[in-house]
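Asker: quick one, what's the 3D model for this:
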Amino acid sequence: MTEFKFSKRVPADGTDAVGAILKAAADPQIISFAGGLPAPELFPVKEMQAAVDLAFEEHGQEAMQYGAAKGVTALREQILEHVKQKENVTGELENVLVTTGSEQVLDLVGKAFVNPGDTVLVEQPTYLCALDVFKSYGADFVSVEMDDDGMKMDALEAALKANPSTKLIYTVPNFQNPTGRTMPADRRQKLAELAAKYDVLVLEDNPYGEIRFAGQHVPAVKSFDKDGHVLYMSTFSKTLAPGFRLGWLVADAKVVDKLTVLKQSADLHTDNLAQYAVVEFLAHNDLDAHVKEISALYGKRKELMVEGIKEYFPAGVKYTDPEGGMFLWVEVPGVDDTVELFKQCLEHNVAFVPGDPFFAGKPQPGAFRLNYSNAEEDKIKAGMKQLGEALQEAVK
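Answerer: As a prediction, the model looks like this:
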């Protein structure tokens, strides 16, 4: 039998713990709060079908030909206008790179900036796929403590002082994955100032920022950036459709140029038809109205989930109560093994994502993420009751 000599970037044990969890949660008998999926019933299918038809009519040959690695010019112009209006982030066309989903931004930034042994500062906990990507390039992680307002700036500065060769700070400041927390404006300004003071890059990941159903919008960290230390990334996956795989980066032109070269060696360019379809969709539809519809539904579902926690969960359980996004975070005291807790909850036909993969270092026992965007209301009501029963048994 052939023994394949995989690179060090491939996990040594060959297992996909999260994939195994999601596979178990996919059983039709299971009410799953484990995925991170948008609500498919709100996908603008008819409008996008019309946009695809227009894309073929107006740009058929260009859509089917090789294209520019930085992306379709019209889409990059729309992205520039979008971030200017929504985030007070200004730039020129040379500052925008269209990518194959925001996951590709993570990979390109990791490839461009992270050498084996480089330090990357991350929130504790943080987005598990970002950890996987940076780990594949040999990053050493230092976790920065959070509170209800996200990453603590005093803890961040202490980490920067203790790790003077830090290469990158990774943050999800809006409705953070996995906790749902949002960083206030004063911390964002301080974060930009610290990046400049210690000459370190910030990768600001904002996939959820527009999905706000309560509270007030907070400007991007990038809007406080005076000298190019902040790289801003986002996606159409949560506002239009994840299947189109369209993300983007707004950054200093030198960074965009370098990442463009790396992108060319990865996939030449992002799907042209998807780009032109979104160009036509944005030109002929009200994206803001569509996002308001998404936000209203997710807000209703989040409230049902919080009501279920209050009614059915054991006393002493802590949870976040986000103002937007797709997730909330639960901490159950007295639980030593969250994966074992997951298995116990499966016996009650309900599933979540254990918190362990979201930690760069030692995980917090008894913590897990719940997704409310992809569960219909009756499923949330039934599932939260079942989850509460399982937790009550587990903490006896």
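
Asker: okay, CA-based contacts and neighbour counts for the rest of this
Answerer: Will do.

Asker: test my guess that Ser373 contacts Pro38.
Answerer: Yes. Using Cα atoms under 8 Å, Ser373 makes contact with Pro38 at a distance of 5.7 Å.

Asker: which helix in this structure has the most residues?
Answerer: helix 287-312 (DSSP state H).

Asker: just how off-centre is that helix within its chain?
Answerer: 18 Å (Cα atoms, centre = their mean, to the nearest Å).

Asker: give the contact list for the residue lying closest to Glu123 once chain neighbours are set aside.
Answerer: Among residues not flanking Glu123 along the chain, Val144 sits closest, at 5.0 Å (Cα to Cα, 6 or more residues apart in numbering). The neighbours of Val144, taking Cα atoms under 8 Å, 6 or more residues apart in numbering as the test, are 121-124, 151-152, 155-156, 159.

Asker: ok, those residues vs Lys318, which is closest?
Answerer: The shortest gap between Lys318 and any of those belongs to Gln124, at 16.1 Å (Cα to Cα).

Asker: okay, now the residue lying closest to Glu210 once chain neighbours are set aside: neighbour count?
Answerer: For Glu210, ignoring the flanking residues on the chain, the nearest one in space by Cα to Cα, 6+ apart is Val291 at 7.1 Å. Residues contacting Val291 under the criterion other Cα atoms under 10 Å number 18.

Asker: list the contacts of Val291.
Answerer: Counting by Cα under 8 Å, 6+ apart, Val291 has contacts 210-211, 239.

Asker: I'd like the structure of this one too, to check against the first:
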Amino acid sequence: MVYQFSDRMATLQPSLIREILKSTSDPSVISFAAGNPAPDAFPVADVQRIAAEILAEQPIMALQYSVTEGYMPLRDACKKLLETHYGIPMRDNELIIISGAQQGADLTAKALVNEGDTVLCEDPSFIGCLNCFRSYNCNLVGVEMEPDGVNLEKFEQAMREQPNVKLFYMIPNFQNPSGITTSLEKRKAVLRLAEKYNVLILEDNPYGDLRCSGEPVPSIKSFDESGAVIYVGSFSKLLAPGIRVGFVAAPKPLIAKMTVGKQCSDVHTNMLAQMICERWLTTCDVEAHIHKIQEIYKRKCSLMLDCIKKEFSPAVSYTVPEGGLFVWCTLPEGADMMAFCNRAVEKKVAIVPGSAFLADQTAPCRAFRLNFSTPTDQAIVKGIEILGQLTREWYPA
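Answerer: Now for the predicted structure:
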């Protein structure tokens, strides 16, 4: 049998991160390649109790089909969370529950992007959503990042020169993979430019509550008065990624079209998981939990940064994130990043090549991503020591 794949799927390749993670099944490998929450960040006891209560009190509701828009009590709780915790007014917006934040990108592309249309993204950016956009045969164009967010001059140039620009995808808080937080000034400028060129912004905020230092910055959606921003939130880093629950807040016409798209995809998000999220939001001390996980990530981030400062060659630069899960390291001019990453794996340390996060994965890249949330403290110390020795051998100052 000869299989003729669709044009949409024929050129897509497996996620490089997922392929790297296969190698980490070897227990001797220290993995800085994942993006998982820290094991001690999960409110396991709360979830166990809530799940048992739901299955005892409302088993049929938890096990039955439901509406595509989502479990109404959870939708109401998420709207309240957006207004009170994130400062996002819901009066001109609607909300749909989705199966993880990445489905928000998929439904947005499904609703708005035709084959050949342009989707802009930060460069580098999250590989999962990049592959999602690629699956729609769009013209995916990356816009260079600066320490405080996207390069505004190149952002406007791309909107002005690229054909049929429909969407700009961005992660303004502790960006994956760079760890960069977009400044308030740039957030406002991005919105002004998007409105000027009639381009929608897809604001993805999976890491916003994982702040370790600095002051919170308002979301772009919080000052969006024109309906230009589609906001995606998730319970993956706040509660647990395995439940696959997120939400999209956007103007009502967009949510209506996404709802139709979701009906063609998975009908509705897992009902038991939705009910767990709702009861967790409404009966548990969410603020105390956020404070707990912030302290966990603050400690682990500080440990990795201290180790990098001590062990890495001064020829290697790196970001100092204010939160999130990642540190972005850049090798010096002329370095062979892929050779470095391969050598690291040979030394039993898994890292992710930066090229995996580029809109054009063939473009030159000297960076790699490190994750500090998943490995143990002992693994962070040992793994950075191994990488540091490699940097000093290959790139002495």
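
Asker: fetch the TM-score of the aligned pair.
Answerer: TM-score for the superposed pair, counting by TM-score structural alignment, normalised by the length of the first structure: 0.96. Supporting figures: 395 aligned residues with a Cα RMSD of 1.6 Å.

Asker: ok, back up a step: tell me, what's touching Ser373 and Pro38 of the first structure both at once?
Answerer: Met326.

Asker: from the contact counts, what lies against whichever strand or helix holds Phe56 of the first structure?
Answerer: In this structure, Phe56 of the first structure is located in helix 45-64 according to DSSP states H and E. Contacting helix 45-64 of the first structure under the criterion 3 or more Cα pairs under 8 Å, 6 or more residues apart in numbering; DSSP states H and E are the following elements: helix 272-284.

Asker: contact partners of the helix it packs on?
Answerer: So helix 272-284 of the first structure is contacted by 47-48, 51-52, 54-56, 59, 62-67, 71-72, 74-75, 78, 244, 246 (Cα under 8 Å, 6+ apart).

Asker: if we go to 7 Å?
Answerer: For helix 272-284 of the first structure, contacts defined as Cα atoms under 7 Å, 6 or more residues apart in numbering pick out 48, 51-52, 54-55, 63-64, 67, 72, 74-75, 244.

Asker: stretch 310-328 of the first structure too?
Answerer: With Cα under 7 Å, 6+ apart, stretch 310-328 of the first structure has contacts from 175, 177-181, 208-209, 211-215, 329-333, 369-373, 385, 388, 391-392.

Asker: secondary structure class for the nearest residue to Thr362 of the second structure once chain neighbours are set aside?
Answerer: Counting by Cα to Cα, 6+ apart, Ser355 is the residue found nearest to Thr362 of the second structure once chain neighbours are left out, at 7.2 Å. Three-state assignment for Ser355 of the second structure (DSSP: H, G, I helix; E, B strand; the rest coil): helix.

Asker: near Ser355 of the second structure, how many other residues are there?
Answerer: By other Cα under 10 Å, 23 other residues sit near Ser355 of the second structure.

Asker: if I read this right, it contacts Cys365, doesn't it?
Answerer: Yes. The pair formed by Ser355 of the second structure and Cys365 meets the contact definition of Cα atoms under 7 Å, at 5.7 Å.

Asker: rewinding a little: superposed on the second structure, what's the mean shift for the following helix or strand past the longest helix of the first structure?
Answerer: Toward the C-terminus, helix 287-312 of the first structure is succeeded by strand 318-319 as the next helix or strand (DSSP H and E). When the second structure is superposed, strand 318-319 of the first structure averages 0.7 Å from its matched positions, counting by mean Cα distance after the TM-score superposition for the first structure.

Asker: what's strand 318-319 of the first structure aligned against in the second structure?
Answerer: Under TM-score structural alignment, the match for strand 318-319 of the first structure in the second structure covers residues 317-318.

Asker: just the buried subset of the contacts of Val291 of the first structure, please.
Answerer: Among those, those scoring as buried are 210-211, 239 (criterion: 16 or more other Cα atoms under 10 Å).
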